[in-house]
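[1] make a model of this:
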Amino acid sequence: MKAVDNKFGLWTLTWPIFIEVFLQTLLGTVDTIMVSRISDDAVAVVGLAGQLFGALTTLFMTIAGGAGILIAQKIGAKRGEDARTIAIMGLTVSSVIGFGISILLYTQPRALAHMLHLSDDLLPLWDVYVSYFGGGMFLAAMTAALSTAIRNTGNTKAPMFIGIAMNVIHIGMNYVLIFGMFGFPEWGLFGVSVSGNVSRLLAVMFLFYVFIHSFERKIRFADLRIFNLKLFKEIIRIGWPLGLNMSGWVLSQLAIYAFLAILGAMELATRTYLNTLESFCFMLGYAFALAIQIQVAHLYGAAKTREAYQGAFRALYIGLAVVTANALLLLLVGKYLLSLFTTDPEILALGHSLLVLNLILQPAKMLNMAINNALNAVGDTRYTMVTALVSMSVIATGCSYWLGIHAGWGLIGIYCCMITDEVVRGIVVLRRWKGQKYLRRAEVPLSREPSSNLHQTFMPSS
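    So this is what the prediction gives:
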């Protein structure tokens, strides 16, 4: 018998995720370029609003993420009805949270702008974008819940195809509505909001169709009223540390961007350009990390602890090879790619220095993310949360200010702190995974069965 069901195989899970992320990143870059044709102010508003949306997204991703892990676990344990119930609750609760966020963004854009110290000259653009694009945040919540649930049933292809279509429609509508093509009005940033919400609505419709057919028993509209308190507590138990972890990361990134703003426009622009290039560099590693979370959760639910333990390392080794090769390639062609964004010699020189450091940063991120996701998959989310919050607060944020601002190392110093944060967290979670605390716990019920021989096949701690 195969150790892993075919649809939960590492490559089977990984390649659709990679294609989806790659095209989303590519189209996101195109989207940014198109918005830049409106004005630099429009880009600034979209960038800052994106950080705000990212922070608020963690509220419903807490539920969607916890539900996704449990869906894979329950399917692995042959408890399909529980997986179905969890998926329904993940959708309904995430949607309710999304509606609350939408109301906040639609009614209070000006209050949020003042909280973020946005300059007065950007307020008109901010009001339009946050009110209308942010007002559709409930669609983002539904998309996240639906796609996460579907992926964790082992079907990563459907979210890929739908995600691709959604982004193509968004870019096409941007072109028409931003610039007023084919007789349509020239709506500028409002057009971006309209195209974004229309594409998200279409994505929700198609994802929902796949969602209701993703389990052994078809989900009907009446089933959306289902609420199982015991299973919901399981979602919260796994999900709330994930939410705090994501919130900590978002706040850390906001703080680092604030430090960059102190350094000046050149450093802020350089980091923005490097962030785009690094996204392309790491996306295949990210796909492996997300795939291993789904696979390990499924194996953990099936009590195949040896396969889960070994599978995380297999994905890690492949991911390390891939991201290291990508980082080296990016270093070789980085100056040319940076020249597509800017001709400023200072930015080009600083960017090339950061690409050298990127050779260390990307493997460190791969180690941290792969093993961190493996621990999350078995339910060890509190440990990863504490580890992340401490390291991001002290090293990524605190040391970045000390070394980058106070000591005068600038963006190079901040990058060194980012690398140190990833390395420290990677080493800590690796030691935790090797200790196999949750994997051993999963075997306790089965080890009591007379016919069980799992103690003979379990991978000993390294």
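
[2] could you use CA atoms for every contact and neighbour count after this?
    Fine.

[3] just checking, Leu139 touches Met205?
    No - the pair Leu139 and Met205 fails to qualify as a contact (Cα atoms under 8 Å) at a distance of 10.1 Å.

[4] give me the more crowded residue out of these two.
    Leu139 (24 against 14; other Cα atoms under 10 Å).

[5] in which helix or strand does the more buried one reside?
    Leu139 belongs to helix 137-151 when assigned by DSSP states H and E.

[6] and this one, so I can compare the two:
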Amino acid sequence: MKQFWKDKKFLKDMLVIAIPIALQNLITSSLNMVDTLMISELGKSSIAAVGLANQLFFFYSLIIFGINSGSSIFISQFWGKNDTENIKRVLGLAVSLSALSGLIFTMVAFFCPEIVMRFFIKEEIVVRLGSDYLRIVSLSYIITGISFAFSIASRSIGHPKMPMVVSAISFITNTIFNYLLIFGHFGFPELGVKGAAYGTLIARIVEISFILYFVYTGIKPLAATLKELTDWTKEFVNRYLKTTYPVIINETFWALGQVMYSAAYARMGAEATAAVQVASTIQNIFFVMVRGLANACTVMVGNKIGAGDEEEAYNYAIQFLTMSTIAGLALGAILGLTPDLTLKLFRNLELDVYNLSRKLLMVAGIFYFIRTFNSTLIVGVLRGGGDTSFSMYLEMGAVWLIGVPLAFIGVLLLKLPVYIVFILVSFEEIVKAVIGLPRVKSKKWIRNIT
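    Alright, predicted model coming up:
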């Protein structure tokens, strides 16, 4: 097996897919950074409110990520066989399931925002601000689900530039309207956190408009009619669900686990909640390269399996895991050693929030390379290879048997500071790596599902 730095074809194919995806994730994470930076000007209650309110969207986004990750397994392998008819059928299922999920979350967020906020925190000012934000931003959920389905399908057939360009347009739109509506510049009303919600809604409308325009004018394999999108047989739907339901369940319960972590941190008050939001925003900026690698791995491994080249699929998997570990070590060192530099972006952070954020970033840097390894292992290798059931049991077991219990033990029983609780939670990553690596070496994850 060639080392990845000597395999020119591997590097070329990987960079063509990974760079646009990484740039798209950088744009998305930068958008979250800009949101948090602007909202931090309003104080820690506003940071905590928007951060906790967005846990519902985070939960929803991971469900639609599960739906579309499962779909991308099929689309990648069908693309390897040049089967565009089935690509359109899978896209139609992904759009339908994403929109249906969006409708459910929209109804919860629009009609019951106070219940959602009080699940996390009891501070009335945080509940009120978060509820105001949720009612408005919930109107973007269905739009986001449909956009997500087309974006991931586009990546899976070798068109990653389109989602990147559209994300850039969405980023600019959101930033402009946040600036105008949060602070009331140039004659616009000063709406605070409501302004951030309206900015997001406007950006999502612009985003879906451009995605549909680009797809139906330039990406023929996805430019399907309504009949082509819904031309399903019972056997086709069953085959789709058999492979994708473990991914959907995996992402749903993994996301619910992350929500439970947020609930645990929120028990410590607005300071800890705001610090976690700030630290997570910075971590996500550092994670963009690894997301690009993981998604490129899904596509390239899936293409090789679909084309019947299973040995090359295994070689690709090992090369991606090696790259993600090296990247994780480098990025983790930077993240852990430069917290004061990254936190300078948040000029008006209160001292207690600043100090907690600093410690969280230092701890995150230590565990970063394991996190990047696991991201590629689960999203890239196991799912790209069609081994969705094993990845489901691995991730759900680590989160719910280790991470969540340790989080609440640390917060409620031991009364530990938030950065020590974060260390306890990170043990789930060690378990995933220890169990997942032997599975990769066994090659049992390589399954041609098409």
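
[7] hang on, the earlier thing: what residues in the second structure pair up with the helix holding Leu139 of the first structure?
    Aligned by TM-score structural alignment, helix 137-151 of the first structure falls on residues 141-155 of the second structure.

[8] likewise for stretch 42-52 of the first structure?
    The aligned range for stretch 42-52 of the first structure is 46-56, by TM-score structural alignment.

[9] got a list of contacts for the matching stretch?
    36, 39-40, 105, 109, 116-117, 120, 126-127, 129-131, 133-134, 193, 259, 262, 270-271, 273-274, 277 (Cα atoms under 8 Å, 6 or more residues apart in numbering).

[10] go on, stretch 341-357 of the first structure?
    So stretch 341-357 of the first structure is contacted by 266-267, 269-271, 273-274, 327, 330-331, 334-335, 338-339, 412, 415-416 (Cα under 8 Å, 6+ apart).

[11] tally up the residues packed near the corresponding residue of the second structure for Tyr336 of the first structure, please.
    Counting by TM-score structural alignment, Tyr336 of the first structure corresponds to Leu341 in the second structure. When neighbours are defined as other Cα under 10 Å, Leu341 of the second structure has 10 of them.

[12] now swap in Thr305 of the first structure and tell me
    25.

[13] that one corresponds to which position in the second structure?
    Match for Thr305 of the first structure (TM-score structural alignment): Glu310.

[14] neighbours around the closest residue to its match other than its chain neighbours, how many?
    Excluding the flanking residues, the one nearest Glu310 of the second structure by Cα to Cα, 6 or more residues apart in numbering is Lys304, at 6.5 Å. If you count neighbours by other Cα under 10 Å, Lys304 of the second structure ends up with 23.

[15] please look at Lys304 of the second structure and Gly80 and confirm they touch.
    Yes - counting by Cα under 8 Å, Lys304 of the second structure does reach Gly80; the two are 7.1 Å apart.

[16] Ala364 of the second structure contacts Gly332, doesn't it?
    Yes - contact criterion Cα under 8 Å: Ala364 of the second structure and Gly332 qualify, at 7.4 Å.

[17] of those two, which one has the most company?
    Gly332 (26 against 22).

[18] mind listing what the spatially most central residue of the second structure touches?
    Central residue of the second structure (Cα atoms, centre = their mean): Leu62, 6.2 Å from the mean position. By Cα under 8 Å, 6+ apart, the residues touching Leu62 of the second structure are 251-252, 255.

[19] what's the helix or strand for it?
    Assigned by DSSP H and E, Leu62 of the second structure falls in helix 44-80.

[20] what's the next secondary structure element after that helix?
    With elements assigned by DSSP H and E, the helix or strand that comes after helix 44-80 of the second structure is helix 84-111.

[21] what span of the first structure lines up against that next one?
    Mapping helix 84-111 of the second structure onto the first structure (TM-score structural alignment) gives residues 80-107.

[22] how far is the matching stretch from where the chain is centred?
    On the basis of Cα atoms, centre = their mean, to the nearest Å, stretch 80-107 of the first structure sits 18 Å off its chain's mean C-alpha point.

[23] this completes my enquiry, with thanks.
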